[in-house]
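Colleague: Would you be able to build a 3D model of this:
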Amino acid sequence: MATVRGCHMVGSVPLADTETVFRTCISGMPNRLKRIPDGETGPRNYFVYFQSLLWPKAIQPEIELNVLPKARDFSEEEYVEGLRLLEATELKTGYDDAAIASYEVFRRLKKDGVLPRDMRFLVCMTTLGNVVGAYVERAFQPRAEKMYEAALFQALRNIQDRIPPGELAIQLDMSVEMLYWEGKWAEPWWSDRSYMVDYLSRMANQVDKDVEFGLHFCYGDMEHKHVAEPESLQGVADFANSILDKCGRPASFLHCPVALSAIDRLDDYFRPLETLVPRLRRDGTELYLGLVHAGDMECTRRMVEAASKVAPEFGVATECGWGRTPADHLESIMEISTAVSEPFPEYTSKETSGA
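Modeller: Predicted structure coming up:
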């Protein structure tokens, strides 16, 4: 059996505010978190939906949950007007403002001994595909991409200028990109997957070298349903290797989902990790598998056992963030996560636990 050590929180948590998230999760998963997010509470609780508010309505597609958007045809006059509205838009993502405000709570709770002094604050950042690919009509995506990338890079710079690097971890959330990679989303604004690898690598390299950098792969989580069910982790393994090859820096951690739909074919589902795990071990990258399913300890244990055949060491997580999870499921998630994992040894002493 593999060494199963530690837990990872992907991002969102259905609680009232940042301090409640910190206090609830550090006590619910004692000595098992190296990093903790602010829970993306308030207007950020539905992943990147709040980013849809940045764009002019005239260039946005009709959104229907778990349905691929269809590109509209625009007349020349509509296109010119849409482009004018887009060019006049001042894009400020808000990720920096939220992170800087939440860090102040994080810093205070560290000072008070609630959080371990070596813990990092995890900032989860969207990528181009999640927003431009979902909330901008195909005709305007090439221009929107450049504008939004600049806004994301500025937010990253602001975050890193205000939060000490030794206390910061930045995670890139790739949901629509994962669907693009496997050809399960609408036609993108680029023609070759290498284009996507290039822009993700550019973003990864905006993270300073002394700040932790991680990757989160996902297949969407709308109404507790994937946009597309993964057949295996082949896509994740191939995509992750491509990004890491291109960006030329190791990741501190990597998270990928383990779908409930894979329960009867777990060996096949996990086998592609054989092409990724050696790299992660060489680079010291922590692997977190999203195999914790609320209310189902047996399922989780079966997944842990199967994953152990290809990964000698990993931590656990849920498939995606908890934002749309019923609040009464949180206790089960934290109990299962704790039960199937070991604590980090550096946090087990009373001196450093913050408990």
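Colleague: Please count neighbours and contacts with C-alpha atoms only from this point.
Modeller: Noted.
Colleague: tally of neighbours for Leu122?
Modeller: When neighbours are defined as other Cα atoms under 10 Å, Leu122 has 25 of them.
Colleague: give the contact list for it.
Modeller: When contacts are counted by Cα atoms under 8 Å, 6 or more residues apart in numbering, Leu122 touches 35-38, 168-171.
Colleague: Surely it is within a helix?
Modeller: No - according to DSSP: H, G, I helix; E, B strand; the rest coil, the state of Leu122 is strand, so it is not within a helix.
Colleague: How far off centre is the longest helix along the chain?
Modeller: For the chain, the longest helix by residue count, based on DSSP state H, is helix 141-162. Distance, stretch centre to chain centre, for helix 141-162: 17 Å (Cα atoms, centre = their mean, to the nearest Å).
Colleague: Now show me the structure for the sequence below, then we'll compare the two:
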Amino acid sequence: MSTDLLLVGSIPYDTVSDVFEKFGRPLASHLAALPDGEVGLRTHWISRIHFQVFALHPDLEVVRRPALENGIERLQPRNAGDSWQFRVRPGVEQIHFGDSGWRLGYARDAVNSYFVFRTLRERGELPNGLRFQVSIASPHSAAPPRLFPDAKDCAIVRAAYQEAVKAEVAMICAKIPHEDLAIQWDCATEVQDAYGAIPGYPKEGAIARNTGQIAALSPDIPAGVALGFHLCFGTLGGWPRFAPDDLSATVELANGFIEAAGRKVDWMHIPALDNINEAFYAPLANLKPKGARIYLGMVHHMDTFEQRLKLARKFLPEFGLAAYCGLGRTPQSGLGDILNEHLQALEIAG
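Modeller: The predicted model follows:
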């Protein structure tokens, strides 16, 4: 399969079939793996974990929830200030999530979506060799400090989520043939942390602070399953939620994750802003991919795309293309234009 393009994850059509047929089929020949679009409640990424998993746990208390909208509950936050917030109940030192392998919902959704994927492939509507991609929020991104202001609470919940993710990945790998499967770790909080942009978390030691979760989870993914990473500047409240001056700490984090994975990393997605300063891209020269395919998230603002492409190629001559993030917070009406931007980017990149 070609590795010209990566689809990060969310593509907010109504059904998995819509994603595969409307977005996947036109781009499939350029992809190594195809996600199911994270449709439905998964559209807003980690928010689903907050209201479907954290808010229901007996050892967690809801401190804040998204404000009502016209008197009706709202599950997805409008911005960081409107997001869910929790605390661990007093006296609780450790928590666990029940229904091991299924509680987070990743395995259940993956098994159901893979059935649709396999059916379309058997019909010849998707090519042989294309993998089915499952994108999973990392423990540090699923439980960021803004949700758990108490550092001890944050650590307790991250450990519990990591334990649950480990079981979900094992279940996914047991239910989907390894040669058909790709797993991607989605990491946004880690990128902010790498730049020292999270209050109370010093920049010094940030890389080591975030690689332990990767070292704990990635080696258990079987060798026959592809593994990728999506690094993110965030879209909650508008993109980018966080805009660094250059890619230096992002590259340092990418190198740290590749080293910590304990197995082959097949791809690394690095976001790029609408930045036309050479200094922004210069740190790409310091990447140590160790065989991983690098994808730059620069399919946006197509009026400057070619200029940004040339700047990036000065420091990283060979890479694939992607959007800056998943598209979950994009109106469905705009998806056709975004699809065309991907095709346009391929043509420009040559």
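Colleague: Report the mean deviation for the helix or strand that the longest helix of structure 1 is followed by after fitting onto structure 2.
Modeller: Sequence order places strand 168-174 as the next helix or strand after helix 141-162 of structure 1, per DSSP states H and E. By mean Cα distance after the TM-score superposition for structure 1, the fitted strand 168-174 of structure 1 averages 0.4 Å away from its aligned residues in structure 2.
Colleague: which bit of structure 2 covers strand 168-174 of structure 1?
Modeller: Matched against structure 2 by TM-score structural alignment, strand 168-174 of structure 1 falls on residues 181-187.
Colleague: What are the contacting residues of that stretch?
Modeller: Contacts of stretch 181-187 of structure 2 (Cα under 8 Å, 6+ apart): 33, 131-138, 140-141, 173, 225-232.
Colleague: Out of those, name the ones that lie in strands.
Modeller: 33, 131-137, 226-231 (DSSP state E).
Colleague: got a winner among those for most neighbours?
Modeller: Ranking these using other Cα under 10 Å puts Val134 first, with 29 neighbours.
Colleague: so that residue makes contact with Pro35?
Modeller: Yes - Val134 of structure 2 lies in contact with Pro35 (Cα atoms under 8 Å); the separation is 6.1 Å.
Colleague: Between the two, which contacts overlap?
Modeller: Gly9.
Colleague: Of the contacts of Leu122 of structure 1, just say which sits nearest to Gly183 of structure 1.
Modeller: Proximity of those to Gly183 of structure 1 (Cα to Cα) peaks at Gln171, which lies at 23.5 Å.
Colleague: circling back to that earlier point, would you mind getting the average deviation of the longest helix of structure 1 from structure 2?
Modeller: Counting by mean Cα distance after the TM-score superposition for structure 1, helix 141-162 of structure 1 comes out at 0.9 Å.
Colleague: Give the other helices and strands that that helix contacts.
Modeller: Helices and strands touching helix 141-162 of structure 1, by 3 or more Cα pairs under 8 Å, 6 or more residues apart in numbering; DSSP states H and E, are helix 95-111, helix 128-135.
Colleague: Now with 10 Å, please.
Modeller: Applying 3 or more Cα pairs under 10 Å, 6 or more residues apart in numbering; DSSP states H and E, one finds that helix 141-162 of structure 1 contacts helix 76-87, helix 95-111, strand 120-125, helix 128-135, strand 168-174, helix 193-204.
Colleague: Tell me which residues touch the counterpart of Glu231 of structure 1 in structure 2, please.
Modeller: Using TM-score structural alignment, the equivalent of Glu231 of structure 1 in structure 2 is Asp245. By Cα atoms under 10 Å, 6 or more residues apart in numbering, Asp245 of structure 2 lies in contact with 195, 273, 275, 277, 279-281.
Colleague: Now the two most distant members of the residues you listed.
Modeller: Using Cα to Cα, the contacts of Asp245 of structure 2 reach their maximum pairwise distance at Tyr195 and Asn277, which is 18.8 Å.
Colleague: Distance check, the residue of structure 1 most remote from its centre against Arg84 of structure 1.
Modeller: The outermost residue of structure 1, judged against the average C-alpha position, is Glu77 (38.5 Å), by Cα atoms, centre = their mean. Remark: distance between Glu77 of structure 1 and Arg84 of structure 1 (Cα to Cα, to the nearest Å) = 11 Å.
Colleague: One more: Ala259 of structure 1?
Modeller: Distance, Ala259 of structure 1 to Arg84 of structure 1, using Cα to Cα: 43 Å.
Colleague: These two: which is more packed in?
Modeller: More crowded of Ala259 of structure 1 and Arg84, by other Cα under 10 Å: Ala259, with 24 against 11.
Colleague: List the contacts of the equivalent of the more buried one over in structure 2.
Modeller: Aligning on TM-score structural alignment places Ala259 of structure 1 opposite Leu273 in structure 2. For Leu273 of structure 2, the contacting residues are 233, 239-240, 243-247, 280-281, 296-301, 308, 324, by Cα under 10 Å, 6+ apart.
Colleague: Over to Phe115 of structure 2?
Modeller: By Cα under 10 Å, 6+ apart, Phe115 of structure 2 lies in contact with 121, 176.
Colleague: Equivalent analysis for Thr93 of structure 1, please.
Modeller: Listed by Cα under 10 Å, 6+ apart, the contact partners of Thr93 of structure 1 are 50-51, 53-54, 126, 148, 151-155.
Colleague: The contacts of Leu273 of structure 2 in helices, which ones?
Modeller: 280-281, 308.
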